[in-house]
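> Predicted structure and sequence below. I'll ask about it afterward.
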Amino acid sequence: MGFMQFISIIVPLTLTSAAPIISTSIGGLFSERSGVVNIGLEGLMMVGAFTAATVTVLLEGMVGSTSPWLPYLALIGILAGIIVGGLFSIIHAYVSINLRADQVISGTAINLLAGGITIYLCQIIFKQQRTLAFLTGIKKEDVPVLSKIPVLGDFFFSKVHITSYVIILIVVIVWYIVYKTPFGLRLRAVGEHPGAADSMGINVYKMRYIGVILSGMFAGLGGAIMVLTQDIQYTYATIHGTGFIALAALIFGKWHPFGVLGAGLFFGFSQALGIVAYQIKFLSKLPQEFFWAFPYVLTVIALVAFSGKSVGPRAAGKPYEKGER
């Protein structure tokens, strides 16, 4: 495989792999910036992926395989995944904020509950432990105008999932919201000094609820994008640890939107390289299992190398009781 051919293959794969990681990491950013650790990103991705696949399949059955609306049904599936992800995250919000339970245990319970309930619902709806295969997910398309740019257009903007660039745009919007708006200032305040924020009239519980629900919505979006771009149906193994990679990207990116973007692209590249590495001459002799493990090995290495240097929001993981200083 020549270098130019390698670039033309690896770039679209990297963008496709990175999009759900970045989206889910942004969700984790909102939650942890508000002071609530969300280990349940994996489970929230499962819920979003299951909902998106199920809604897409059921709508396809309603409109038929020849309907002109067929290519747009995945967008409705994505919207459903976002909504259900947000609703499911309320469980974690209530347990962590109102009941002041251990947030790590609550997030772990979310992961276990999501894995069980999605497969159970698959059995109820489809009579099997997976959804039916959908006819069309999110197709690769040329980005208008940009795909016409010589060389760069072929590498970065031709035959790509448009959702990848939508996620990058969302990162810019999130940066502006978190660092340039009163809402972002209040969100960061309750994650750093909730007592001081409370004394200034900020409703700490409300801000933390918003942060956790937004984390569920973005994780649901990540799961929906993942299943509709990288798979043909939802199964228990669809997400395969991507939520935990997103959590690593959040730490690696130091809880900053652009840091998360860079970390997400890094982990997306590691996943893409694991897919195409067997076509590279000097790597082709290594066992396939090495490439399957490659993204997770890099995740561990990145965490070991950088987690000690990363300092998250000061109040993250600490339950808050009104009147506390």
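Sure, I can see it. Numbers count the residues shown, from 1 in each chain.

> CA atoms for contacts and neighbours, from now on please.
Noted.

> Chain neighbours aside, what residue packs nearest to Y209?
Spatial nearest neighbour of Y209, excluding adjacent residues (CA to CA, 6 or more residues apart in numbering): A93 at 5.8 Å.

> Following the chain onward from the helix or strand hosting the one you found, which element is next?
Taking DSSP states H and E as the definition, A93 sits inside helix 73-93. Next helix or strand after helix 73-93 toward the C-terminus (DSSP H and E): helix 103-126.

> want to compare, so here's the second one:
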Amino acid sequence: APNTETLNSPETFNAVAIPGLSEIPVIGPILFRQSFIVYLMYVVVALVWFGLYRTRWGLRLRSVGEHPQAADTVGIKVAATRYRAVLLAGAVAGLGGAFYTLVSVPRFNQEMTAGAGFIALAAVIFGKWDPIRATLAALLFGFATNLQGVLSVIGSPVPSQFMLMLPYIVTIFAVAGLVGRSRAPAADGEPYIKS
């Protein structure tokens, strides 16, 4: 397309420091000097957790994920509940995409996520399908990704290929060895056909 450089270089969101919290040693700059999308992520994670575990909607959604036939017998519309959940999940994933294109890498191009979607799936499995645990797992994997960048900058003697593998190796070890038993919802990925 013509004018690719002009049209594919959006202005990025600036980091906003939260007074007081951003001055905490080590943790402050990491968690509280971020763009507003990151702060929005903290709020969304809390809302999703609250919605899943403290509301009637969350109970219905979890019942549809575990045993859709039982949910259907008590009058819950399984297909509508699933569609709404997928739409909500798509909106949250869209926030992740907005972070990539407006904060992390100020452009949109092919292969820009470099497999981060699979790391996100691993974070969900590592977090045992809980929003808060999955967020903590994602922060661990993000730490591994940034550690790879920092070690490259300070001139670590480790070859760069091994540095690029670091986040994926941490992901494999975390999911393969540290999770224990992580069980997905029983009806995850199974279409429900009303009988």
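Okay, I see it. Because the structure is predicted, anything quoted here is derived from the model rather than measured.

> TM-score them against each other, please.
After superposition, the two chains reach a TM-score (TM-score structural alignment, normalised by the length of the second structure) of 0.89; 195 aligned residues with a CA RMSD of 2.4 Å.

> For the residue nearest to Y209 of the first structure, the count of nearby residues, please.
Neighbours of A93 of the first structure under the rule other CA atoms under 10 Å: 26.

> Enumerate every residue touching it.
Residues in contact with A93 of the first structure (CA atoms under 8 Å, 6 or more residues apart in numbering) are 208-209, 212-213.

> so the helix holding A93 of the first structure corresponds to what in the second structure?
Helix 73-93 of the first structure corresponds to no residues in the second structure, going by TM-score structural alignment.

> Give me the residue at the spatial middle of the second structure.
A120 (5.2 Å; CA atoms, centre = their mean).

> how about that one, what's its match in the first structure?
Under the alignment (TM-score structural alignment), A120 of the second structure maps onto A246.

> The strand or helix carrying that match vs the second structure, mean deviation?
In the assignment (DSSP H and E), A246 of the first structure maps to helix 242-252. If you overlay the two and look at helix 242-252 of the first structure, the average distance to its match in the second structure is 0.8 Å (mean CA distance after the TM-score superposition for the first structure).

> Not counting that helix itself, show me its contacts.
20-22, 24-26, 28-29, 39-43, 45, 219, 256, 259-260, 263-264, 267, 296, 299, 302-303, 306-307, 310, 312.

> same thing with stretch 13-29 of the second structure?
Residues outside stretch 13-29 of the second structure that contact it (CA under 8 Å, 6+ apart): 31-36, 102-103.

> if you set the cut-off to 10 Å instead, what comes out?
Contacts to stretch 13-29 of the second structure, defined as CA atoms under 10 Å, 6 or more residues apart in numbering, come from residues 30-39, 99, 101-104, 106.

> Check whether C122 of the first structure really touches V47, as I assumed.
No: judged on CA atoms under 10 Å, C122 of the first structure makes no contact with V47 at a distance of 11.6 Å.

> Neighbour count for the two, which is higher?
Between C122 of the first structure and V47, V47 has the larger neighbour count (other CA under 10 Å), namely 30 against 20.

> where's the more buried one relative to A74 of the first structure, distance?
From V47 of the first structure across to A74 of the first structure, the span is 16 Å (CA to CA, to the nearest Å).

> Next one: the equivalent of V16 of the second structure over in the first structure from G195 of the first structure, what distance?
If you follow V16 of the second structure across to the first structure using TM-score structural alignment, you land on E141. Going from E141 of the first structure to G195 of the first structure by CA to CA gives 49 Å.
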